[in-house]
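Chemist: Mind folding the following:
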Amino acid sequence: MNPPDQRAMRASRLKLLLIMLVFAAPIIAAGVLTAVGWQPGGKANGLPITPQRNFANEQLQVILADGKPWAWRASEPQLTLVAVAGPGCASHCVDTLTKIAAARITLNRNATRLRLLYVGVPPADAATNGMANYWQVGQDSKDALAAFRPSEPDSVSALLVESDGTALSLYPAGFDPSGLRKDLQKVIR
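Modeler: Next up is the predicted model:
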């Protein structure tokens, strides 16, 4: 038997180390970026809810118009967009609600993956403006959503809630519905 060629042995080891480095480099880079606090700069239009809340775990109760409680945990993977109305929801508020419903429609075949819940006193003309076609209407029985309710009259804010009941984003009163639409198209695929 001939002894192995030292040069060929070193070349094989170097190739093995290079292959290991190719696979380890992204992991090392991610660790370094996490250690220095860098986060990807994806631009969302909603504000993150901190500290994070889970409405299902908090047993936040919204009673629907038919007297049944809203189920925060969806039976299938569905996000919930909760519109929280300020005092006196009128034309501006209804316009925003209409744009939100239109944003849901633009999801096309994925529109069923987004539930729309309106919390508050419905607008005076809710029965005639078609609101019931898109929105479930309910009341926050213990005022647990008061922190998200706008104080300005004729305004509405929105909350995006995961199918397990975790509140993800807040869209405060005066938000841009087209920005909300863009965010929905990113998260619902």
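Chemist: For the rest of this, base every contact and every neighbour count on C-alpha atoms.
Modeler: Fine.
Chemist: Please report the distance of I63 from D143.
Modeler: 11 Å (CA to CA, to the nearest Å).
Chemist: Those two: which is more packed in?
Modeler: Taking neighbours as other CA atoms under 10 Å, I63 and D143 compare with I63 leading, 17 against 13.
Chemist: Which residue lies closest in space to that one, excluding its sequence neighbours?
Modeler: Nearest residue to I63, sequence neighbours excluded (CA to CA, 6 or more residues apart in numbering): P69, at 4.5 Å.
Chemist: before we go on, could you also do this sequence so I can check it against the first one:
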Amino acid sequence: MTPPTDRALRASRLKFLLVVFVFTAPIIAAALLNLSGWQPVGKGYGEPIVPQRNFEQEHVRVRIADGRMWLWRDSSPRLTLIALVGPNCAAHCVDVLTKMAAARITLNNNMSRVRLLYLGQPPADAATNGMENFWQLGTDVDGQLATYRPTTPDTVSALLVESDGTALTLYPAGFDPSGLRKDLQKVVR
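Modeler: So this is what the prediction gives:
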């Protein structure tokens, strides 16, 4: 076997350095962007909750229909989608609630990773339209979520809450339920 020439050795080292550069350049670029304060922004349909709140740490108490208290930290990691209704939840409100429940169903095998919590006075026909099959009905005991509740009649706002109780996103009254569905599909994989 003949020893490599200086030219072949330099070419080999250059190829090695090129491979190292190809793999380290994106990491270095990401670190520089992060240090400069730049953060990527994705196309989300809701509004981020700023400042961030953690309902578990704030002891936000929600009593569900059977008398038990809602556990923000569930036995398995699951998001909570909270529907907060304005006064007199009627046809439009029920339509939005139905689309929100359908957004959960479109997650297929992952739909068990999202819990649906309805806070407020249920619509008059809640028992007949099957709402209780999809939603846990509850009340905000101390009114700590009142700032997110719409004041316009027959409207719904929604909150997406992480499995540790951290409120992630607000969908104010008039939001597009198909946008909520797209956000859920991005978050729940």
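Chemist: Downstream of the top helix by length along the second structure, the next helix or strand is which one?
Modeler: Counting residues, the longest helix found in the second structure (DSSP state H) is helix 6-35. Using DSSP states H and E, the helix or strand that follows helix 6-35 of the second structure in sequence is strand 47-48.
Chemist: which parts of stretch 49-62 of the second structure are buried?
Modeler: N54, F55, E56, V60, R61, V62 (16 or more other CA atoms under 10 Å).
Chemist: Out of these, which sit inside strands?
Modeler: Applying DSSP state E to these, the entries found in strands are V62.
Chemist: Show me which pair in the buried residues of stretch 49-62 of the second structure is furthest apart.
Modeler: Spatial extent of those (CA to CA) is set by the pair N54 and V62 at 13.9 Å.
Chemist: The residue lying closest to A91 of the second structure once chain neighbours are set aside: how many residues sit nearby?
Modeler: Excluding the flanking residues, the one nearest A91 of the second structure by CA to CA, 6+ apart is D154, at 7.3 Å. Other residues lying near D154 of the second structure total 19 when counted by other CA under 10 Å.
Chemist: D154 of the second structure matches what in the first structure?
Modeler: Matched to the first structure by TM-score structural alignment, D154 of the second structure sits across from D154.
Chemist: SS state for its match?
Modeler: coil (DSSP: H, G, I helix; E, B strand; the rest coil).
Chemist: for R73 of the second structure, same thing?
Modeler: From three-state DSSP, the assignment for R73 of the second structure is coil.
Chemist: distance of F55 of the first structure from I188 of the first structure?
Modeler: Taking CA to CA, one finds F55 of the first structure at 20 Å from I188 of the first structure.
Chemist: no wait, V22 of the first structure
Modeler: Applying CA to CA to V22 of the first structure and I188 of the first structure gives a distance of 33 Å.
Chemist: do the same with N57 of the first structure
Modeler: 23 Å.
Chemist: hang on, L116 of the second structure in a strand?
Modeler: Yes: with three-state DSSP as the criterion, L116 of the second structure is part of a strand.
Chemist: what about it, neighbour count?
Modeler: A count of neighbours around L116 of the second structure, defined by other CA under 10 Å, yields 19.
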